[in-house]
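Engineer: Next comes the sequence, and after it the predicted model I'd like to discuss.
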Amino acid sequence: MQALSFLRRFAPALALCAAAIAPAHAAYPEAPIKMVVAYAAGGGTDIIARLMAQYMQKHLGGNASVVVINRPGAGGGIGFTELTSAQPDGYTIGFINTPNVLTIPIERKSNFHWQNFDLLGNIVDDPGNFSVHADTPIKSLAELVTYAKANPGKVTYGTTGIGSDDHLAALMFERTAGVKMTHVPFKGAAEVHNAIASKQIMLAAMNIGEALQYQKGGTPLRHLGTMSEKRSNLAPNVPTFKEQGYDVIMASLRGVAAPKNLPPAVREQLVNAVQKAVADPEFQAKAAGYFAPLRYLAPAAYAAELKEDEAGFKQLWQAMPWTDK
């Protein structure tokens, strides 16, 4: 009885002592965060992801570490699937790209949908573009059309995969211009770049930011047109498709997402880290050096735009299925 009385009297004190000597639970993140990129290393998404990783680490604070993992293939489908199927614990995040994240589930059965992600914020909005090797005599879309009409199927064009913004834009151009070209899909913009640099393909359908970066790196490219409503600030001397008589508007959103159902506190930390990273003057300066056209969208605005774009691509699929079959 005396022992029991002792325990009752001193139990609270013993509990406090135990709590004092127990190791404190470390704040998130306790381990490295994996950032999945669904395209090959060296492309526009990979480059901006590696930059984002540095500045997310900075704004998460502590010993935060963000490691980029490339999972290319299936037009982005492999990486998107890995991201959506990961544990929603905050230790796997990644980039999702339009239109691929929207178009793949439209064209075939997929294990992901944009609503399967917790959106953390959009980073980039990069207009589409056609580029040729500088040695090619073609200097405008009109000259490209003239050649393509005289040589049906002879124009080979590279993209980042079936259903990518590059592919859809090329199909729209074919329909608008009344030409037929030959599609050569790759796993990422870096592979498209290598193919146009070595003249394995005649035309590179890639975003203007990526094309300008490769040109800065020494690849002699000529840009035939951007797929924006107005000329891009990145390339004010490059006319739009619309200016040249071809009504083709296409761009790629590149944003950060995580598996659905993150713990609310973790989600808030990640959303804040993305926002602060994009607003960081150092990040903005470095992104400009990579010709990455930044356009931050908070999660709600990002979701609204994805929903609207998805509806448009569903209509496009009904009118113009984009498979190569």
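Structural biologist: Noted; the coordinates are in hand. Residues are numbered from 1 along each chain as shown.
Engineer: contacts, neighbours, all on C-alpha from now
Structural biologist: OK.
Engineer: Distance from the chain centre to the top strand by length along the chain, please.
Structural biologist: The longest strand of the chain (DSSP state E) is strand 117-127. On the basis of Cα atoms, centre = their mean, to the nearest Å, strand 117-127 sits 7 Å off its chain's mean C-alpha point.
Engineer: and that strand, what does it pack onto?
Structural biologist: helix 208-216, strand 251-259, helix 264-279, strand 294-297, helix 299-319 (3 or more Cα pairs under 8 Å, 6 or more residues apart in numbering; DSSP states H and E).
Engineer: Take this one as well and set it beside the first:
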Amino acid sequence: MQVVRFLLITALALATMSARAAWPDDRPIEVYVGFAAGGGTDLLARAMAPYLQKHLGGKARIIVVNKPGASGEIAYVSLSRAAADGYTIGIVSTPSLLTIPIQRKPKYEASAIVPVARVIDDPAMFVVAGDSKLNSMADLVRQLKANPEGLAMGSNGIGTNGHMAALALQQATGAKVNHIPFAGTSQTKTSLLGHHIDVMAMSTTEFTDADRASKDVRVLAQLGAERRPGVKDVPTAREQNLDIQISSERGFAAPRGLPPDIAKRLQDAIEATTKDPEFLARAVNEARGISYLSGAAWSQHMATQRGKFESLWKIASTK
């Protein structure tokens, strides 16, 4: 009986080693994205995919799978339940990864999703339609105070950086913001251009060169600590006397239990991509927000961010 058991354990170990030795050549790696096509998270995944393949080497293939809805939770549920074999990873985004457990009991175990590497640190912005009468944050605050809840602000979902920006504005002004969640940035922008909402909160890297050249949209403020490349002409909220600083951080994560050698190889390929001259030249918007952190360092940083979002949620949502 012991001999049989030994043979079974040995066979299982050999099968596992064989599967890991074949990774990632024997089938595609799926990257789950929790937001609709066209948003910052989706664009990052698709921009990085060919370069991740290049730096993983061999026959590596990356397939982006959109699972939009519930501020990313649908994708997070799928990611948390996937096999930890390197063939299913995801792009996760904060604040949503951190705020979902704050606002409700999630349908996934938070510790079942393990960061692999941060790629982007991407401040939010307040954006209006090109023909809007709002020309500054002072105009926005004036209208907000004159007609509480009368100003509609769109974002790409509850608990996202856009929603946190709306709550921060609410906290800073004392006036209730009418927050309208959408499934993704592209839908939010469509609503803004259709004048169904007054303002949208979006990430800096989502504001493309086409947006800059267009007269259809204008940026009132960027919510970073300092002005970022590509929008150097736009003042920060702090420069306009509003202490609001909200950013979206995006990067890769995997199901808990990913073999260390696979995790290391993924992390190395991600870091190499963030430094790849061809990627940086082609993915201009994404390149403006590159801020690489290893999985371990990002996990530590998330712990500090979680407290900030908990405080913001509790204070601002009660006003």
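Structural biologist: Received the coordinates, thanks. These figures come from a predicted structure and were not determined experimentally.
Engineer: thinking again about what came up before, let me see the residues that make contact with the longest strand of structure 1.
Structural biologist: 84, 207-209, 226-228, 232, 250-262, 267, 270-271, 274-275, 278, 292-299, 302-303 (Cα atoms under 8 Å, 6 or more residues apart in numbering).
Engineer: Please apply the same query to stretch 228-238 of structure 1.
Structural biologist: Contacts of stretch 228-238 of structure 1 (Cα under 8 Å, 6+ apart): 127-128, 208-209, 223-226, 239-242, 248-251, 291, 293.
Engineer: thinking again about what came up before, give me whichever of the helices and strands packed on strand 117-127 of structure 1 is most buried.
Structural biologist: strand 251-259 (a mean of 25; mean count of other Cα atoms under 10 Å).
Engineer: Check the mean deviation of it from structure 2.
Structural biologist: Once fitted to structure 2, strand 251-259 of structure 1 is off its aligned match by 0.4 Å on average (mean Cα distance after the TM-score superposition for structure 1).
Engineer: can you map out the helices along the stretch 51-200 of structure 2?
Structural biologist: Applying DSSP state H, counting those that start in this stretch to the stretch 51-200 of structure 2 gives helices spanning 73-81, 96-103, 137-146, 161-173, 185-193.
Engineer: export these to JSON lines and tack on mean neighbour count?
Structural biologist: Converted to JSON lines, the helices of the stretch 51-200 of structure 2 look like this (neighbours: other Cα atoms under 10 Å):
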{"stretch": "helix 73-81", "mean neighbour count": "22"}
{"stretch": "helix 96-103", "mean neighbour count": "20"}
{"stretch": "helix 137-146", "mean neighbour count": "17"}
{"stretch": "helix 161-173", "mean neighbour count": "24"}
{"stretch": "helix 185-193", "mean neighbour count": "21"}
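Engineer: Mind putting these into TSV with distance to V3 of structure 2?
Structural biologist: Below are those laid out as TSV (distance: least, Cα to Cα, whole Å):
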stretch	distance to V3 of structure 2
helix 73-81	34
helix 96-103	47
helix 137-146	75
helix 161-173	57
helix 185-193	59
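Engineer: who wins for proximity to A37 of structure 2 among the ones you listed?
Structural biologist: A37 of structure 2 lies closest to helix 185-193 among the helices of the stretch 51-200 of structure 2, at 7.9 Å (Cα to Cα).
Engineer: Compute the inter-axis angle for that closest one and helix 161-173.
Structural biologist: 50 degrees (axes from the mean of the first three to the mean of the last three Cα atoms, to 10 degrees).
Engineer: Other residues contacting helix 185-193 of structure 2?
Structural biologist: Here helix 185-193 of structure 2 has contacts from 36-40, 128-129, 154-156, 182, 197-200, 202, 216-217, using Cα under 8 Å, 6+ apart.
Engineer: Just the buried residues out of those residues, in ChimeraX syntax.
Structural biologist: Here is the ChimeraX command that selects only those of the contacts of helix 185-193 of structure 2 that count as buried (16 or more other Cα atoms under 10 Å):
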select :36,37,39,40,128,129,154,155,156,182,197,198,199,200,202,217
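Engineer: So which residue is dead centre in structure 2?
Structural biologist: Centroid-nearest residue in structure 2, with Cα atoms, centre = their mean: S93, separated by 2.9 Å.
Engineer: Now do the same contact list for it.
Structural biologist: 41, 248-251.
Engineer: A253 of structure 2 pairs with which position in structure 1?
Structural biologist: A253 of structure 2 maps onto A257 in structure 1, with residues paired by TM-score structural alignment.
Engineer: And for that match, nearest residue in space, chain neighbours not counted?
Structural biologist: L119 (4.4 Å; Cα to Cα, 6 or more residues apart in numbering).
Engineer: and the equivalent of S85 of structure 1 over in structure 2, what does it touch?
Structural biologist: Structural alignment (TM-score structural alignment) places S85 of structure 1 against R81 in structure 2. Residues counted as contacts of R81 of structure 2 (Cα under 8 Å, 6+ apart) are 108, 112, 255.
Engineer: A316 of structure 2 too?
Structural biologist: A316 of structure 2 touches 167-168, 170-171, counting by Cα under 8 Å, 6+ apart.
Engineer: try it again with 10 Å
Structural biologist: 164, 166-172, 174-177 (Cα atoms under 10 Å, 6 or more residues apart in numbering).
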